[in-house]
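1. the following block contains a protein sequence and its predicted model.
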Amino acid sequence: MSNDQPGTPEPQERPALDYPAPAVPAPQGSGARPAPPAFGGQPYPAPAQRQTGWFKKGFGLGAGGALGAGGVLLALSIIGSMVTGAILAGATAGLSEIGKTAGSETYETVWGEQDASKTLRAIDVRGPIMAGADQGMGLTAATYGYEVADTIDKIGKDDVDGLVLRLDTPGGTINGSRAIGEAIERYQKRTGKKVLAVVEGMSASGGMFAMAPADKIVADHGTLVGSIGVISGPFQQYKDVKAIDGGLLGEGVTTEGGITNEYITQGKGKDFGNPYRAMTAEERKTWSDGLAKEYGSFVGWVSKYRGIPEATIRDDLGAHIFDPETAKQKKLVDDVMNRDNAYREAAKMNGLDPADTKLEAAAVPGFLDSLLGVESRIPGQAPAVEAEQGKLQVTSVICSGQPQVLAWNGPTAQFCGR
């Protein structure tokens, strides 16, 4: 009803048209005037005269209520997300710090039943041995001796029931190799538990350094053991140089006498190792004397733990590498057995029932650990170098070409690419 004229009928609503429609005349005697035409000539009632039906009223109230409730829920959702995000951020930061400091804490059973009540821990030494991550990478995976030592030092008396040192290595740096052996010593004294060393491929030179303190050493069939010696080099000499193109020590050196590439088991002098002159007798003697000290230390280490006289090591064993049976005869190992029997022996050594014992090894951190900043490698394992712009950037100190003393057996070509 109109507020101005009681009794005036409600204007009729019309559908929208594409052409002007005539104004609706007011009833006779009402005194009301026709509504002025809207834009395009279409009439519409004044705001005071517009009324809606029951459907529109209900729809409007419902839509308004829904929008209002939706706004409240949206606001609460945003606030909740902010609070939850802050909590998760704090928790993630905390877990991230745990991940960074703890490293890999994930282990997998590699031998025995998963639900066995007794546990042995496997410690792997595979590939060339370097001291730490600052000593670079080679073409193949390797071992960081300091990290392996740190891993062993963290194992408490009640954590596991014994250790199994698994080796397949040609040796490497003296400090990295010896660090592992010294960590084995500390573990034995700290826990009173036994350590079994298992040669699963090769344990040469630095590998002997690492495993010598083990309570027992066994070698699998077809493996190689030994090479108790030290080596240094390479030393290069360009004879009768005629031209240099591409740098002092780079490619493009033209000689008439060729280039010598020499490894010795001994040097000294301001420019010792200069490839443009021969090594003097004094330099050779000085370097050899230093190597002799390192060799003597190596011989004494093996003699102490394996019960082999030093004279026998020097005069009989030398730096030769041996098959398992010969290595057993020469007391470099205690027995020859396959892997399953070796692991059973490790359990028996520690007074355990092999049927109720499992061997666990560290596993590569999972996806969540990686998100929290944990490196995708097992502590102690050195990753192989990755190609950069089509080139392999070998950075290991073993491959640097700088004279150094190594407890190494065989060529470095596979690891260094030359």
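-> Great, that's in hand.
2. CA only for contacts and neighbour counts going forward, please
-> Fine.
3. and Glu185, what does it touch?
-> Applying CA atoms under 8 Å, 6 or more residues apart in numbering, we find Glu185 in contact with Pro213, Ala214.
4. can you list the buried residues in the helix or strand hosting it?
-> Element membership for Glu185 (DSSP states H and E) is helix 174-191. Within helix 174-191, the residues that count as buried by 16 or more other CA atoms under 10 Å are 174-185, 187-188, 191.
5. show me where the stretch 201-350 of the chain has helices.
-> Along the stretch 201-350 of the chain, the stretches classed as helices by DSSP state H, counting those that start in this stretch are 206-211, 281-306, 310-312, 324-329, 339-349.
6. make a markdown table from the ones you listed and add distance to Thr151 and mean neighbour count to it.
-> Below are these laid out as a markdown table (distance: least, CA to CA, whole Å; neighbours: other CA atoms under 10 Å):
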| stretch | distance to Thr151 | mean neighbour count |
| --- | --- | --- |
| helix 206-211 | 14 | 30 |
| helix 281-306 | 22 | 17 |
| helix 310-312 | 31 | 14 |
| helix 324-329 | 29 | 19 |
| helix 339-349 | 19 | 19 |
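7. second structure follows, compare the two:
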Amino acid sequence: METCPLIENLESKPKASLFNRLLGGVGKFALSIIKTVLIIIVVVGVFRALFGQDGMVLERVLREGSSSRRFAVVRLNGIISTQTLNSFTRHLERAVNDPSIKGVILSVTSPGGTVAASDRVHHEIMRFKSRTGKPMVAFMQGIAASGGYYASVACDSIIAEPTAITGSIGVVMQSFNVQNLFSEKLGVEAITIKSGEKKDWPSMFNEFTDEQAAYLQEKLVGPAYDRFVMLVNQGRPGLTLEQVTSLADGSIYHAEEAMAGGLIDRIGYLDDAITLLGEFAGVANPETVEYAEDFGFGGSLMSQFKGVSSLGSKLSRETLNELTSPQILYLWTGQ
């Protein structure tokens, strides 16, 4: 008996198992969900980027209390840089424009940072107190050294957690020297044409001499150190200039040492800082809030696109300049 060609053709094809068919269906369904989610994320991100939802200052309640008489916690975290400064300034401005805020706690967890950014943070705190007449208390957590302490002395009082590390009053300058690597290992000679002998001091491509060290100490490190000591002396009226100078040798101090040396006023925790600020502001049972940045997905997405598009430029110019330029820092580098 002859077999029907159609039946013969069907019988020759392998039959997919029920499991494989189900697996294929689930895979397609999952893929469609992923595509939909990605589309939604991109649309929301672009929408937020275009309509200005990124960079908002949000607040979160830390302690319940009177909503008409409140305290704000403004954080100074990590390395103090231009980016840190910009965020800090936005948060402080939020406290300026909120009439319900009766005082501010500067929460510091920082080993310091650049001289310029640390000085600007100090300046913004002094400006805030002058504009508003509102008190400000520094609350040190973990590490609040060098530039972190520099900012803290602008406040009306300083309280530190028992385990806090502070001090490191001083300046450090860092630079690279690759002369031997280039000339001896790679056979590369740097060529510099300059208008004066000191124009390129210090140069990472030439020998660093005692004369250059003395020059940079006089022009950069010395003045930055003198300003640090002056501001500590102004911010800690219980200390004489001689006492500040004796403490300003770059040493770090734990909370008990800092208290004994007059660098801080009290040892305690956030609730103690709130109580202390209440004494200055004449406020009892305040609601305490903290500020935070809401960059949103849009900001992150746009920054990624921007980073990819300018990666070559950053690597060849900005990053190279940052790595090779001498850095003058109010920074504890012993971490």
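-> Received it, and whenever you're ready, just let me know what you need. What you see is a predicted model, and the numbers here were worked out from it, not measured in a lab.
8. just to revisit the earlier point, where in structure 2 does the helix holding Glu185 of structure 1 fall?
-> Aligned using TM-score structural alignment, helix 174-191 of structure 1 spans residues 115-132 in structure 2.
9. that stretch vs structure 1, mean deviation?
-> Taken against structure 1, stretch 115-132 of structure 2 registers an average deviation of 1.3 Å after superposition, with mean CA distance after the TM-score superposition for structure 1.
10. can you list the helices of the stretch 201-350 of structure 1 in a markdown table and add distance to Val125 of structure 1?
-> Putting the helices of the stretch 201-350 of structure 1 into a markdown table (distance: least, CA to CA, whole Å) gives the following:
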| stretch | distance to Val125 of structure 1 |
| --- | --- |
| helix 206-211 | 8 |
| helix 281-306 | 18 |
| helix 310-312 | 26 |
| helix 324-329 | 18 |
| helix 339-349 | 16 |
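11. out of those helices, the one nearest Cys399 of structure 1 is which?
-> helix 206-211 (16.2 Å; CA to CA).
12. other SSEs contacting that closest one?
-> strand 163-169, strand 171-173, helix 174-191, helix 281-306 (3 or more CA pairs under 8 Å, 6 or more residues apart in numbering; DSSP states H and E).
13. how about these in a markdown table, adding distance to Glu256 of structure 1?
-> Putting these into a markdown table (distance: least, CA to CA, whole Å) gives the following:
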| stretch | distance to Glu256 of structure 1 |
| --- | --- |
| strand 163-169 | 40 |
| strand 171-173 | 35 |
| helix 174-191 | 38 |
| helix 281-306 | 24 |
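14. residues near the nearest residue to Val241 of structure 1 once chain neighbours are set aside, how many?
-> Excluding its sequence neighbours, the residue lying closest to Val241 of structure 1 (CA to CA, 6 or more residues apart in numbering) is Thr255, at 4.2 Å. Counted with other CA atoms under 10 Å, residues neighbouring Thr255 of structure 1 total 14.
15. show the contacting residues for Thr255 of structure 1.
-> Contacts of Thr255 of structure 1 by CA under 8 Å, 6+ apart are Tyr238, Lys239, Asp240, Val241, Lys242, Ala243.
16. what does Gly262 of structure 2 align to in structure 1?
-> Gly262 of structure 2 maps onto Lys331 in structure 1, with residues paired by TM-score structural alignment.
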